[in-house]
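# no sequence on this one, just coordinates:
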C-alpha cells in the first residue's frame, strides 16, 4: 500500500508489579535498542481480582483499564503516515507524536 516495511528490533526493559488480594497493578517499560527505532514505550494496567463458584468450579477473574504509551521515536515508526506515504497509499497524513496510543479494558478469567 505504499507505507513501507518496519524492520525488526531488539528490546530490553523491565516491569513492576504489585498485588493485593483484590487489586493488582503493573507497569512495563521496554526500550527498543536496535533496528528500526530507539523509542521508549510502556504499558500499565490496574486490575480488580475476584472469584466465584460456577458449576462446581472456582472461577477467578480480573478486570480493569489499561493504557499503552510511547515517545515520538516509537510512535512514528508504527503510526506516522508521511506526505509521501499518504500520496502512495491514499491514507490520510498522520503524526501521533509522543502520546498514549491504546487504551482498553482487559478481562481475564481462569477456572480451577
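Cool, the structure landed. Here the structure is a predicted model, which means the values were calculated and not measured.
# C-alpha only now, for contacts and for neighbours.
Noted.
# Show me what stretch 78-86 is in contact with.
2, 3, 4, 6, 91, 92, 93, 94, 95, 96 (Cα atoms under 8 Å, 6 or more residues apart in numbering).
# please redo it, this time with the cut-off set to 6 Å
Contacts with stretch 78-86, where a contact means Cα atoms under 6 Å, 6 or more residues apart in numbering, come from 2, 3, 92, 93, 94, 95.
# Pick out the most distant pair among these.
Using Cα to Cα, the contacts of stretch 78-86 span at most 16.4 Å, a distance reached by 2 and 95.
# let's bring in a second model and compare:
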C-alpha cells in the first residue's frame, strides 16, 4: 500500500464533495442545539473550511493518499443551497406536526469530476474519464435527530451517460454543549452505463492495461458508514473529525480494477476546521 500527498485537483474537489454530501440541515446543526430550536439567524448560512482526508486514490483502489480539503457550503433561507460542486433547491417543504419534522423535495445539478489514468499506475491503459454535468433530484425527510434521503443523478454531458441513486439514513447525537456525533449509512445503485464506464474493461483497454476484459452491469455498487465528530471551539469556529468505511458491491466489486488491482474495502479518515458566518 502506498500513500501520496500531492493529488490532482479533481481528486481534491471530489474529497470536498464527499464531505459536503450530508444534508445541510445536519451540518448546520450546532453542537448542543436541539432539533427544532428556533434561533435568530440571517437569511444566509455560509460555511468555509479546510483540512485533509486520507482516502483511496480512486474508488476501489488499495492505494491511499492524503488529500488537501477545501469546504464550501451556502444556504439561502432554506430554499437554495450550494454543497461543494452540488447546487440545489428545496422546491417543496412540508412541516410535520412536531418541531424538527420536515419533508423536502427539490432539483439538483452538480459537476461530477471524472478520473484520470495518471491518478494511479493501476489505471494505466484505461484512458481518462471526463468530468461532466449531472442533473437530478432529492427527497429528504427528517424527524428529530433522524434523517433519510434519496438522491438521483443522471449524466447529461456524455461523460458516462449513467444514472445513480443513493439512499442514506443519518442520526445526530448531542454529547454536550460543544460536542456532536453525526453518523450516516448509505448505499448507491448505478446503471450499466455508469458501472461499465468506471469498472468495465473493453477489449482495447484490456490490450493496453493487461487486465482481463470485463463487462459491468447495473446494480448496487457500494454500501458504507461514516462518523463525524464536531467540536465547537467558539460560536463560529468548529473542528470536525471523520472516519468512514465503504464496501464495494456487485459488478463494481468483481471488476479486475477492484478485485485484482484494488480492494473491496475502502477506508477514509480526516479532520477539518470550519467557520460559519
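Thanks, I have the structure now. No experiment lies behind these values; they were computed from the predicted model shown.
# picking that back up, which of the contacts of stretch 78-86 of the first structure fall in helices?
Among the contacts of stretch 78-86 of the first structure, DSSP state H puts none in helices.
# Can you tell me how far the spatially most central residue of the first structure is from residue 35 of the first structure?
What sits nearest the mean C-alpha location of the first structure, by Cα atoms, centre = their mean, is residue 68, with 4.1 Å. Distance, residue 68 of the first structure to residue 35 of the first structure, by Cα to Cα, to the nearest Å: 21 Å.
# ditto for residue 3 of the first structure
Applying Cα to Cα, the value for residue 3 of the first structure to residue 35 of the first structure is 18 Å.
# The two: who's more crowded?
residue 3 (16 against 12; other Cα atoms under 10 Å).
# Not counting residues beside it along the chain, what's closest to that one?
Nearest residue to residue 3 of the first structure, sequence neighbours excluded (Cα to Cα, 6 or more residues apart in numbering): residue 85, at 5.2 Å.
# Quick one: classify the aligned residue in the second structure for the one you found as helix, strand or coil.
Using TM-score structural alignment as the criterion, the counterpart of residue 85 of the first structure in the second structure is residue 205. Of the three states, residue 205 of the second structure takes helix under DSSP: H, G, I helix; E, B strand; the rest coil.
# How many neighbouring residues does residue 205 of the second structure have?
Residue 205 of the second structure: 19 neighbours (other Cα under 10 Å).
# Then residue 108 of the second structure?
Neighbour count for residue 108 of the second structure, taken as other Cα under 10 Å: 20.
# can you tell me which residue in the first structure aligns to it?
Counting by TM-score structural alignment, residue 108 of the second structure has no partner.
# Now residue 108 of the second structure: closest residue in space that isn't a chain neighbour?
Using Cα to Cα, 6+ apart and skipping residues adjacent in sequence, the residue nearest residue 108 of the second structure is residue 88, 4.3 Å away.
# Please look at the residue nearest to the centre of the first structure and residue 102 and confirm they touch.
Yes: Residue 68 of the first structure lies in contact with residue 102 (Cα atoms under 6 Å); the separation is 5.1 Å.
# equivalent range in the second structure for stretch 20-36 of the first structure?
Stretch 20-36 of the first structure corresponds to residues 143-159 of the second structure when matched by TM-score structural alignment.
# Endpoints of that stretch, how far apart?
One end of stretch 143-159 of the second structure sits 37 Å from the other (Cα to Cα).
# So what touches it?
The contact list for stretch 143-159 of the second structure (Cα under 6 Å, 6+ apart) reads 35, 100-101, 130, 132-141, 161-172.
# Leaving out chain neighbours, which residue sits closest to residue 151 of the second structure?
Nearest non-adjacent residue to residue 151 of the second structure, counting by Cα to Cα, 6+ apart: residue 138, 4.4 Å away.
# Just the element for the one you found, please.
Element membership for residue 138 of the second structure (DSSP states H and E) is strand 132-143.
# superposed on the first structure, where does that strand end up, distance-wise?
Here strand 132-143 of the second structure, set against the first structure after superposition, deviates by a mean of 1.1 Å using mean Cα distance after the TM-score superposition for the first structure.
# C-terminal to that strand, what's the next element?
Note on strand 132-143 of the second structure: by DSSP H and E, the next helix or strand toward the C-terminus is strand 146-155.
# need the next SSE after that following strand, C-terminal direction.
Remark: after strand 146-155 of the second structure, the chain's next helix or strand is strand 163-174, criterion DSSP H and E.
# now that following strand, how far from the centre of its chain.
Centre-to-centre, strand 163-174 of the second structure and its host chain are 10 Å apart (Cα atoms, centre = their mean, to the nearest Å).
# so what corresponds to residue 67 of the first structure in the second structure?
Residue pairing (TM-score structural alignment): residue 67 of the first structure is matched to residue 187 of the second structure.
# Can you say which helix or strand has the residue nearest to its match when sequence neighbours are not counted in it?
Once flanking residues are discounted, residue 187 of the second structure sits nearest to residue 223: 4.1 Å by Cα to Cα, 6+ apart. Secondary structure assignment for residue 223 of the second structure, by DSSP H and E: strand 219-232.
# ok so, going back, let me know whether the match of residue 67 of the first structure touches residue 226 as I believe.
No: using Cα under 6 Å, residue 187 of the second structure makes no contact with residue 226, being 11.7 Å away.
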